[in-house]
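>>> turn this into a model:
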Amino acid sequence: MQIDTLPLTAEAFAALDADDPLRAFRDEFALPEGVIYLDGNSLGAAPKAALARAQEVVSREWATDLIKSWNTAGWFELPERLGDKLAPVIGAGAGEVLVTDATGLNVFKVLAAALALRPDRKVIVMEGSNFPTDNYMAQGLVEFLGQGHQIRFAEKDDILAAIDQDVAAVCLTHVHYKTGHILDMQGITAAAHQAGALAIWDLCHSAGAMPVDLNGARADFAVGCSYKYLNGGPGGPAFLFVARRHQGEARQPLTGWWGHKAPFAFSRDYAPAPGLARFRTGTQPILSMAVAEVGLDIFARADMALIRQKSLALTSLFIRLVDERCGSFGFGLASPRDADARGSQVALTHATGYPIMKALIAHGVIGDFRAPDILRFGFTPLYTSYMDVWNAAETLYRIMASDEWKKPVYSAVDAVT
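Below you'll find the model as predicted:
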């Protein structure tokens, strides 16, 4: 597939759809008629099977079997069972991943564990333009510990230079949430280890969108969410990874009863479970975890290499179309132009990006806006078609050429952008 030379015609895009080896997966998702959904990097589309699974959990496992389902339906083991299903998608082994809690909580847990493993070091390296929750949780942890830790913020090109003998942990997002640029997981992890530091990776914008190889990169810890490319549902459970080599020593501060070595002994004092189980905290949200399993089961049948190949094609073609059709309307490109250097999203910039995105959404093309000037378009290869890309670019052109986006209704700011 020669994307750089492909004719920019509807017929050529339709032909790509006809030959797409992933095209059958699209039928497994509930996609509203007349909507082009390019926001799966924020909230993945619902698998059709999710409704039936939710109904089964509520009507049979909860309403009929009641509390027996902790044993008969395997509720208590869900964090480990889902973690083992997710592990191959992110290059982890069995027993190294838990699906549990929220991303921010998991950042707090694994960062605290990493700092405890490097007690004589006081510096955390983070990307300053990182998704804010990672920065906020690190700042809160530093303040709570009160041990003189500090965060050294560095942007993409300065990260390696920021890693020295004072660094306890490097805590970074693999794919940047705004621009989509990819950090070199293997190279940065190796540099951290050479300096004696540990490496923590946030996979929220890469898990399910591209191949990830945590063990191949020798990552120490990782976190991520299920509700973006993994299609786990709004507010779906997050996950964490602890490399097996750390599991006997690493401890986390949120010592809830699910992390106890014998939770149903109900002893007074905490004693950590062996291995990964000590990173559990309290009772988990079973309904959302059961629904998240549906998305993970889809990925068990998908080829991540094909997903990445299609992702590169979708994003590259969208950039080509915007360049050709909308080049005179003041758009810039915040994402890397080099396809291999970006995740599965395209970030455009525009001085009046917010009303433009609202106009797009009103006309059936759903992306999102990130302040101050970024229009984000997420391309989810399991259900985004090539004709979606063609029609999205055409809709953007019509909105700009007709000045549709200038209507006052599109300038009213919503609570969620």
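
>>> from here on, just use CA atoms for contacts and neighbour counts.
OK.

>>> now do the contacts for the closest residue to Ala292 other than its chain neighbours.
Nearest residue to Ala292 in three dimensions, chain neighbours excluded: Gly232, at 3.9 Å (C-alpha to C-alpha, 6 or more residues apart in numbering). By C-alpha atoms under 8 Å, 6 or more residues apart in numbering, the contact list for Gly232 reads Gly44, Ala46, Ser226, Ser288, Met289, Val291, Ala292, Glu293, Val294, Gly295, Leu296.

>>> could you also give me the structure for this next sequence, so I can compare it with the first?
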Amino acid sequence: MTETHAGRRSELSFDHAQTLDLSDPLSGHRDSFLGSDDPDVVAYLDGNSLGRPLKASARRVAGFIAEQWGGRLIRGWDEGWLGLPAEIGNELGRVALGAAPGQITIGDSTTVMLYKLCRAAVAARPGRTEVVLDTDNFPTDRFILEGIAAERGLTLRWITPSFDGGVTAGDLAAVLSPRTALVVISQVAYRSGYLADVPALTELAHAAGALILWDLCHSVGVLPVELDAWGVDLAVGCTYKYLNGGPGSPAFGYVRAEHQGQLVQPIQGWLGSAEPFGMGDRYQAAAGIRAYTSGTPPVIGMLAMQDMIELIGSVGIAAVRNKSVGLTEYALALYDGVLAPLGVRLSSPRHPQERGGHLTVDHSSFRDVTAALWRRGVVPDFRNPEGIRLGLSPLSTSYAEVWLGMDAIRQEIS
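Reported below is the predicted structural model:
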């Protein structure tokens, strides 16, 4: 065996994965997550669908039930619960979104938040009749916009990105016109992991006189975002992926300060009114970001994400991104070394500047392989038509898990 081949074989070994973990400055945070030492889960590679819970969150939720809900009862609303959507939103904006205070609220599902902000955006561009979106965006985004288009008599202009990529500046420029009211794109494509150029695409939309909404579901908490600096109008994201808020934890919505008061959201609930406890006869919107809330805040659903926001703040989002790039680069090296020779195809960008926090690999057997992997304690997820998506959450995923997961895929298709 030549020295080059020996070195390559060493890089693909489990020992090398363990060496990478030993040199990882963030590896100590893995013990902060529940289940990180669960022998039944050999490799959890689905953190971009549902993040592991933090041990601190388990304590927070238990303490809330016993002390605040159980002890303060309804008095808790006056003692702080009502302010949580904006309070947590401000901290999320500071730590992970590059947003000044007063522009982010938390509440509703991602679907409802998308509807509210998209519906407000198209109404704010009267006379414009088109909405731009792409065929590979997450189904919720596409379905919401189909419904709004039908409701408002609008035309959808579709971009069809490359299978292993996403929406480029050239793609967007080709469909923009004076008729464009709104553009909706995901910063990180849910299937391929393609990382869009937010500043460039935002500038193109604005040059056409349109508003743009960014879906941040697969980017918040795993890479730096600068909503204010990039001139973004609107953004929506979920909190159960890289923010580890738990199953169904509420979404966040960003409305740029200059648009507040001009964009009118369509779900006029009591909490978004100027005086909720005035019990008025007619709706009058609250000032500022609270106008984009609707109903009672999901207090328990907002608890766990606070611990992850705090952890990201202490580590720094730049360090999180560095680890994310390291994990995906390592997974790519393992793909090249052990999966590509077996006919597995890469459906994600190779360059880290064009890639978010996950990779997708395709093979005709992967639907059945995914089920087999789950049975053996290796947990990625399957995405149509034949992809395994490797979601590598930087603060809870080890390099050893990546090796074990890729080796298990190799065994299942060999």
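
>>> can you give me the TM-score here?
Scored by TM-score structural alignment, normalised by the length of structure 2, the superposition of the two chains gives a TM-score of 0.92; 395 aligned residues with a C-alpha RMSD of 1.5 Å.

>>> follow-up on the earlier one: quick one: what's aligned to the residue nearest to Ala292 of structure 1 in structure 2?
With TM-score structural alignment as the matching criterion, the partner of Gly232 of structure 1 in structure 2 is Gly245.

>>> can you check Ala138 of structure 1 too?
In structure 2, Ala138 of structure 1 lines up with Leu145, judged by TM-score structural alignment.

>>> do Arg280 of structure 1 as well
Aligned against structure 2 by TM-score structural alignment, Arg280 of structure 1 finds its counterpart in Thr293.

>>> give me the buried positions along the host helix or strand of Arg157 of structure 2.
Element membership of Arg157 of structure 2, judged by DSSP states H and E, is strand 155-159. Buried residues in strand 155-159 of structure 2, defined by neighbour count with 16 or more other C-alpha atoms under 10 Å: Thr155, Leu156, Trp158, Ile159.

>>> residues contacting the spatially most central residue of structure 1?
Compute the mean C-alpha point of structure 1, and by C-alpha atoms, centre = their mean the closest residue is Cys204, 2.0 Å away. For Cys204 of structure 1, the residues meeting the contact criterion (C-alpha under 8 Å, 6+ apart) are Thr173, Val175, Val223, Gly224, Cys225, Ser226, Lys228.

>>> surely the fifth one and Thr103 touch.
I take that to be Cys225 of structure 1. Yes - under the criterion of C-alpha atoms under 8 Å, Cys225 of structure 1 lies in contact with Thr103, with a separation of 6.0 Å.

>>> just checking, Gly213 of structure 1 touches Gly91?
Actually, residue 213 of structure 1 is Asp. It isn't Gly. Yes - using C-alpha under 8 Å, Asp213 of structure 1 is in contact with Gly91, at 3.9 Å.

>>> relative to structure 2, what is the average displacement of the lengthiest helix in structure 1?
Ordering each helix of structure 1 by length in residues (DSSP state H) puts helix 304-326 first. Per the superposition on structure 2, helix 304-326 of structure 1 and its aligned residues are separated by 1.3 Å on average (mean C-alpha distance after the TM-score superposition for structure 1).

>>> of all the residues in that helix, which ones are buried?
For helix 304-326 of structure 1, burial by neighbour count (16+ other C-alpha under 10 Å) applies to 304, 306-308, 310-323, 325-326.

>>> identify the contacts common to Cys225 and Thr103 of structure 1.
Contacts common to Cys225 of structure 1 and Thr103, judged by C-alpha under 8 Å, 6+ apart, are Ala238, Phe239.

>>> sorry, back to before: mind listing residues that contact the following helix or strand past the longest helix of structure 1?
Of the helices and strands lying after helix 304-326 of structure 1 in sequence (DSSP H and E), the nearest is strand 332-333. By C-alpha under 8 Å, 6+ apart, the list of residues contacting strand 332-333 of structure 1 from outside reads Val346, Ala347, Leu348, Thr349, His350.

>>> from Pro85 of structure 2, how far out is the aligned partner of the fourth one in structure 2?
Using TM-score structural alignment to pair residues, one finds that Thr349 of structure 1 aligns to Asp362 in structure 2. The gap separating Asp362 of structure 2 from Pro85 of structure 2 is 40 Å, by C-alpha to C-alpha, to the nearest Å.

>>> and for Pro39 of structure 2?
With distances defined as C-alpha to C-alpha, the gap from Pro39 of structure 2 to Pro85 of structure 2 amounts to 37 Å.

>>> the more surrounded of these two?
Pro85 (22 against 9; other C-alpha atoms under 10 Å).

>>> ok, now which ones touch the counterpart of the more buried one in structure 1?
Aligning on TM-score structural alignment places Pro85 of structure 2 opposite Pro79 in structure 1. Contacts of Pro79 of structure 1 were listed using C-alpha under 8 Å, 6+ apart, and they are Leu98, Val99, Thr100.

>>> can you report how many residues lie near the second one?
Yep, that's Val99 of structure 1 we're talking about. Tallying neighbours of Val99 of structure 1 according to other C-alpha under 10 Å, which is how burial is gauged here, yields 30.

>>> cool, thanks, talk later.
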